[in-house]
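When you get a sec, could you give me coordinates for this:
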Amino acid sequence: MTTSSSKNRFQDLSSEGRVENDVFEDDPDHEIRYKTLSWQLVSALMIAEIVSNGMLTLPNAMAAVGIVPSLVLTIFLGVFALHTAKLLIDFKLNHPEVHNMGDAGMIIFGPLGREVLSAGTIIFAIFGTGSELLSGQQALSTLSNNGLCATVLLAIFAIATFVLSLPRTLGRLSWLGLFSALLIAICGLLAMVGAGANPVRDRVIVASVPTNFYQAFLAITGPVFAYAGGTGDDRFFILISEMRRPQDAMKAAWLLQGFATTFYAVFSVVVYVYIGNGVLSPALFSLPPVWSKLTFGIGLVNFLIAGALYSHTAAKLVFVRFFRHSRHIYTHTALGWTVWTALCFAATAAAFVLASAVPIFSYLTGITASLFAAWYTYGLAGFFWLHDTYHQAEPQYTGGVGGSGIAALRKRPVGTVSAVSTVLAGAFICVAGTYVSVKLIVQAYEEGIVGKPFTC
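Next comes the predicted model:
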């Protein structure tokens, strides 16, 4: 929804595609230039960041609810995520000064909204980094036959993640993202080949599984949060801000969601059909040792790059908040590099401490995904549409032409109902996901399966 009035109000495009009030200036004289990403590289970065962990949990979710419900949900959520991506992109194009979800919160909800959504982004990014660190540690443990203490391997992987997060612009990471996206695709293909070459005897495969609400939603949290790092997420704001042509962002969304939805569906079905209801999460643990090592070895690079991107996101939000439009953004100053390095280190160190010192870290990751990612990927997109549709009808946005914002919403009933439904969907996922995650923590303590901090 980018109307002509919104372009007049928010965008002044030059022949080179630059936008007035953009969060980043694109000056050839700047030592550090941000507006370098193409839409192809943006889609590669997003694939590198979200597909690996999402892909590896889906066969287990399919085992819980059956093939048909899982496939329907996977495809529906892919289409839904593409819809919310469109709303997010339109909002970004209408408000080029928005760099992250905190900036969007300031526009919609005021100062409190800015702080809450900024804090949520940082927390979710740190937990995302921690999840990738654990995936990397699992890969290293598998490859080394548990030859070193798990905490030591986690520390080694955290150091590598920190170093890789240090480039100041996403353009410097973009080709690594392309390489990572290719590797995770190869990892998935090899996992399917490994499962097909080593089918489990007497495996159980079902089309659907009767279950209660708790078990059903517990199972669907896999596909729900597999998409929760996609184009509806805060990181897409940050990525669009570093695109040469933000107007091409929807092309990246189509490529990402088309690839992710197809890959999720095919991977989960193939692995589940050959392994059956006993498939583990991550699914690579269900493969024979040789295949498990091969796939983990290839996926290791993706875990590293994805963790660096999460850490980079947390650092970038705070850095831009400190130095927006100052010389420290665009120049190699001692203060700028000191603060940037400290922020990247703090984000990665916090993720390492949480992943190694908090026994229920994986459960807390589910809570953070429910509280924040559910809104960032789904619910808030509805608020974006409602806000811009309402305000673009007001005189101060249209030069005296237009009427009541409520009237504008009434004139677009389909869009209004869709936006309100998107908000309600985000609220439902948030509440139900939090409930399921908290119940899982309680059950884990009751069953005595909670580990100890800093254990090998």
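
CA only for contacts and neighbour counts going forward, please
Will do.

What is the burial count for residue 452?
12 (other C-alpha atoms under 10 Å).

helix or strand for it, which one?
Take DSSP states H and E as the rule and residue 452 turns out to sit in neither a helix nor a strand.

for comparison, sequence B:
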Amino acid sequence: MNDIEKKEPDYALGVDVDGSDSIDTITALVAEDHQHEIKLRTMSWHKTAFLLAGEQVCLAIMAQSWSLSVLGWVPGIITMILCALIFWYTSMTMHKYIMKYPQIKDICDFGYYIFGKSKAAWYFSAFMLLANNILLIGFHILTGAKVLNTLSDHSLCTAVFSVITTIMGIIMSMPRTLHHVSFMSMFSSACMGIAIILFLVFAGIEQAPLYGYKGNYPTDGLVRTYAFPRPGTTWVACMNAVLNITFLWVPQILFPTFISEMEKPQDFPKALAVLTAISCILFIVPPAIGFRYLGQYSTAPAFGSLGSIAYKKASFGFVIVPTLIIGVIYANVTAKLIYTKTMGTSRHAHSNTAIGWGVWGLIMVGVWLLGFVFAEIIPSMGDFLSLLSAAFDSFFGFIYFAIAYWQLNRGSLFAGLGKTTLTLLNVFIFGVGLFILGPGLYAAVEAIIDDYSTAVTPAFTCANMAI
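Purely as a prediction, here's the structure:
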């Protein structure tokens, strides 16, 4: 932490977060970075918007129809809209705080400052970041294996497909700057968009879905939708559906790293506005249409409910691109944290040296291999995503930013009606975080216990995992 403390300017909490001192500090940080051989602070807000969209426009969108099938229209849509509003507001709070401390490089530094320059908070945040990202890399390796299984009619052992996905991920992750990764993100978003459009077309033209969790059509009756959860729906199922929605709307764990590589971090709200607009459309409209045509037969991902194998392959096949590129984004942020701590302030940290690239390559291989192991040993990645949402998103989507608001405004929390309203909103956000961490974590663990009480998929399996 010494390097953080040495560079820290003398800020006083509660001052104007957009003051000239922050801009001067940003200018100095950019100038220092541009003296290095490998320059990090190079992204415009346009490239940041591409990167944000590439990370957010993902397969999890196709699990939202299942969430609606559990919750029904009213609780489901309300949950989605609340998550959208909270996402935008907490992201803006994060940006305001980072503008006060522009030397923040990642969520670990963010935690360090909001908890009063606590090294314990830094290491806690680092552990949470590494655990969250490596598990998500594992999820994307498993998804890649599912896609290849589906496209090839299970022509190879599933573990072999996982190895292929891992190798491809390692190769694509070698660029050290997010500037380069942002170009990949454009293709990621486009391919996921095509997959979603194809799914909606196929779901609309089919007479009925083929498969649902309660049996093939029409085992569970004709397709129908409903306003509220169906009779017999358990609390654990409803909570996991809420966590599934929350997981999609809480990507802020990566945002400080993205902001730290912008040439003008003050422009981040422009990129955030683009992302919020895209998310509000893609995270609500396609899932709603999917629920309309699949009803109680909705699966996660919804591609699995399509009746025609050709339709599944045509739509699900495009998912391989965002699967790899989103894994690359998480791997870059993860490796960068380890690399920075390992190399410190040596010239290898920001130069094209054999040692620098060698260490970067070894770290990247290690990160993907850990993800591969988790992908192979976890019986149900869907339930573990609920666990991720409860354990990590509770902090990095809610609790951290309520605390950041308090740090920014302490001494004037109830100065007028407007500030009082915002303070109460942040109390609500803090409470939501605690609820997700408590009852939400319990529901996620219960679902995992249920997994292990039934037949568990063996580790490093060759079994067909096609949707």
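
which residue numbers in structure 1 go with stretch 42-58 of structure 2?
Taken onto structure 1 by TM-score structural alignment, stretch 42-58 of structure 2 occupies residues 36-52 there.

In contact with the corresponding residue of structure 2 for residue 77 of structure 1: list those residues for me.
By TM-score structural alignment, residue 77 of structure 1 lines up with residue 83 in structure 2. Residue 83 of structure 2 sits next to 245-246, 249 when contact means C-alpha atoms under 8 Å, 6 or more residues apart in numbering.

roughly how far apart are the counterpart of residue 177 of structure 1 in structure 2 and residue 267 of structure 2?
Structural correspondence for residue 177 of structure 1 with respect to structure 2 (TM-score structural alignment): residue 185. With distances defined as C-alpha to C-alpha, to the nearest Å, the gap from residue 185 of structure 2 to residue 267 of structure 2 amounts to 19 Å.

ok, those two, which is more surrounded?
Residue environment comparison for residue 185 of structure 2 versus residue 267 gives the larger neighbour count to residue 185, 29 against 16, counting by other C-alpha under 10 Å.

Enumerate every residue touching the more buried one.
Applying C-alpha under 8 Å, 6+ apart, the residues near residue 185 of structure 2 are 50-51, 53-55, 322, 325-326.

Let me know the closest of these to residue 137 of structure 2.
Each of those was scored against residue 137 of structure 2 by C-alpha to C-alpha, and residue 326 proved nearest at 8.3 Å.

That closest one matches what in structure 1?
By TM-score structural alignment, residue 326 of structure 2 lines up with residue 306 in structure 1.

Out of the contacts of residue 83 of structure 2, which is nearest to residue 33 of structure 2?
Distance from residue 33 of structure 2 was checked for each of the contacts of residue 83 of structure 2 by C-alpha to C-alpha. The minimum falls on residue 249, at 31.7 Å.

So the alignment partner in structure 1 of the closest one versus residue 186 of structure 1, what's the distance?
Mapped onto structure 1 by TM-score structural alignment, residue 249 of structure 2 lines up with residue 227. Going from residue 227 of structure 1 to residue 186 of structure 1 by C-alpha to C-alpha gives 20 Å.

Looking only at neighbour counts, state which of these two leads.
Higher neighbour count among residue 227 of structure 1 and residue 186: residue 227, with 29 against 15, using other C-alpha under 10 Å.

who's in contact with that one?
Contacts here follow C-alpha under 8 Å, 6+ apart; on that basis residue 227 of structure 1 touches 50, 54, 77-78, 81, 377.

So which of those wins on neighbours?
Scoring the contacts of residue 227 of structure 1 on neighbours with other C-alpha under 10 Å, the highest-scoring entry is residue 377 at 29 neighbours.
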